[in-house]
Structure formats: structure tokens, C-alpha cells
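Enquirer: 3D, please:
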Amino acid sequence: MMEMSADDPVFAIAVAADLAGMHPQTLRQYDRLGLVSPRRTAGKSRRYSLREVAQLREVQRLSGEGVSLEGIRRILELENEVVGLRARVRELESALATELLNRPGSRVFASTADGDVVPLRHGVRAIRRNELVVWRPRQPEQS
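Expert: Below is the predicted model of the structure:
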């Protein structure tokens, strides 16, 4: 038996609208505004996932609390970013656990000055820099 993910696009617009307690035309409008954009079939029909139905309910709740559609769009954008970041953290945790099992007691990654995580080969040390940057504002030119 196949498992269904919360991101699988399975609901037609009429079903998604019913699950969200909205009219299908409202879902079309939200799609045009970029609030909740479902995936499309080959025939261009909208297909909504469980996560998108939950987002539609969240749009309805926030709208009822007086949040503007632009504010709702931004909230959903940030929530989607958090979901992506959490997935990336799980991916990195898994990679780290694998490396720790394969190379016990070894350093397996370092961080760049920009905060990026980079893997290290066995026996390679991270380059340490202790630089000091002094910034002084320009003095206004005297005329």
C-alpha cells in the first residue's frame, strides 16, 4: 500500500473548497493572488494537497481576524519557508549522523564566514581566520 504525503496533490478544486469551507471561486482568486497555488494536472486542472487545504483554512482564519490579503500572503510565504528549512535541518542531521557513524571522533563539517555548512575530508583542518576590520565613516569634505 502506498503512503500519502501531506504534499501530494490529490484534491480537485470542488473537494478542496468543500474541505476548506469555501466557494471554488474563492480558491481560484487565492490562486491568482498567489496565496495558495495548487499544482496542475496535464489538463491544467488544479489539484490541492492536504497542506494546501490547511493553508486555505489558515487564510480564512486570518482573514476573519482582519489580516489583509497581502499580510496573509506574507505569513504563508514565511510558514512555507519554515517548512523548507525544517526539512533541510532534518537532511543535515541525517547526513551528520551518517558521518558520525562512519568516522567516529572526527570533525565532519565546518562553517564558512557566511554561515554555510561545508563538509571536511578526513584529516583536513578548517582554516581559522582572526581578522579585524576597522570601519571609520568618511569625514565630510570641507568646501
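Enquirer: going forward, measure contacts and count neighbours with C-alpha atoms only.
Expert: Will do.
Enquirer: What residues sit buried inside the strand or helix carrying residue 63?
Expert: Taking DSSP states H and E as the criterion, the element that holds residue 63 is helix 50-64. When neighbours are counted by 16 or more other C-alpha atoms under 10 Å, the buried residues of helix 50-64 are found to be 50, 52-60, 62.
Enquirer: Now do the next helix or strand after it: distance to the chain's middle.
Expert: Moving toward the C-terminus from helix 50-64, the first helix or strand encountered (DSSP H and E) is helix 69-102. In terms of C-alpha atoms, centre = their mean, to the nearest Å, the gap separating the centre of helix 69-102 from the centre of its chain is 6 Å.
Enquirer: Does anything pack onto helix 69-102? Which helices or strands?
Expert: Secondary structure elements in contact with helix 69-102, counted by 3 or more C-alpha pairs under 8 Å, 6 or more residues apart in numbering; DSSP states H and E, are helix 50-64.
Enquirer: quick one more, to check against the first:
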Amino acid sequence: MAREGRDKPLYMISVAAELTGMHPQTLRVYESKGLVNPKRSGGNTRLYSQGDIERLNLINQLTGEGINLAGVMRILDMKERADERERELSRVREQLRRAEEELHELRMQKKITALVPLDGSADPQQVLRGLLGGDIH
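Expert: Here you go, the predicted structure:
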């Protein structure tokens, strides 16, 4: 799901509680401890996003495995930092891909420039052979 869709506030606390199998008071406690941060409507109603529901399900899973809330907070913090690093790595990979494409284009332009005389008298077949590195038929 796209990041924007995951963060859209959708569910009131009663629905979020039902979706996660938690009591609404548990959700309030988790909010007060900073484990989840639902948005608020104009009338100050808590609205949970799909991302909040996924986070609450992870909290539920971790506490079910015996991890206390302090441990859960550390795990969530590490997960957020790892997710941010992954997003940054994806951005850098995309920049590298674009730079490699640009470098390829520049190398091809350089090859063409080297093969074509300034007076434009080049034989097209000879230029193609030079670009392709061999014979053409």
C-alpha cells in the first residue's frame, strides 16, 4: 500500500480496537506512552490509519511474546530507523541508476563525435561499425 494511503486517518477508536483485538483503553494507554499517534478529527475524535493498525498489531504480537512496553518502544524505534534507511537506500539506488543512464548516453555521444568528421563526410556504414564494434552486413 502506498505510504500516503497507509497514513490516512480512517478508523475511530472502537473500530481500531475491534480490528486489533485490543480494548479501547489499551489503545489510549499506548497513545499516552507514545507507541501510537492517531490523528484527531475536528471534533477531537481519535482516527487511526491503516499504518496505525499495522503498528498496533505488531505491538500486540511483541507483547504476546513477552516483551514489555519499554522493549516494544526500542524495537519500534529501531524498525523506524531501519525503514528510513531502506527508503534512503532506494532513493540513492534510483539516483545511481539515472547517473548510469546519463553516463551511458554521454559515452555514446562521445563515440559518435569521435567517429563523425567535423565536415560531416562520414560513411554511415563506417560509423555504425565503429559504434557496434565490428562488421555489419
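Enquirer: Any idea what the TM-score comes out to?
Expert: Between these two chains, after superposing, the TM-score reads 0.65 (TM-score structural alignment, normalised by the length of structure 2); 104 aligned residues with a C-alpha RMSD of 2.3 Å.
Enquirer: tell me what the helix holding residue 63 of structure 1 is packed against?
Expert: helix 13-20, helix 69-102.
Enquirer: picking up where we left off before, between the buried residues of helix 50-64 of structure 1, which is closest to residue 4 of structure 1?
Expert: Nearest to residue 4 of structure 1 out of those is residue 50 (C-alpha to C-alpha; 9.7 Å).
Enquirer: just checking, the closest one touches residue 15?
Expert: No - because the distance of 11.1 Å does not satisfy C-alpha atoms under 8 Å, residue 50 of structure 1 is recorded as not touching residue 15.
Enquirer: number of nearby residues for the closest residue to residue 46 of structure 1 other than its chain neighbours?
Expert: In space, and not counting its chain neighbours, residue 46 of structure 1 is closest to residue 40: 4.7 Å by C-alpha to C-alpha, 6 or more residues apart in numbering. Counted with other C-alpha atoms under 10 Å, the neighbours of residue 40 of structure 1 add up to 13.
Enquirer: repeat for residue 101 of structure 2
Expert: As a burial measure, the neighbour count of residue 101 of structure 2 was computed by other C-alpha under 10 Å and equals 12.
Enquirer: likewise the one 4 residues further on?
Expert: Look at residue 105 of structure 2: counted by other C-alpha under 10 Å, it has 12 neighbours.
Enquirer: where does it land in three-state SS?
Expert: Local secondary structure at residue 105 of structure 2 is given as helix here, using DSSP: H, G, I helix; E, B strand; the rest coil.
Enquirer: same question, residue 47 of structure 2
Expert: Assigned state for residue 47 of structure 2: strand (three-state reduction, three-state DSSP).
Enquirer: just checking, it touches residue 36?
Expert: No - here residue 47 of structure 2 does not reach residue 36: they are 11.2 Å apart, not a contact under C-alpha under 8 Å.
Enquirer: Nearest to residue 97 of structure 1 among the buried residues of helix 50-64 of structure 1?
Expert: Looking at the buried residues of helix 50-64 of structure 1 and their distance to residue 97 of structure 1, the nearest is residue 50, at 30.6 Å (C-alpha to C-alpha).
Enquirer: Now that closest one: closest residue in space that isn't a chain neighbour?
Expert: Closest residue to residue 50 of structure 1 in three dimensions, ignoring its sequence neighbours and counting by C-alpha to C-alpha, 6+ apart: residue 6, at 5.0 Å.
Enquirer: Nothing else from me, thank you.
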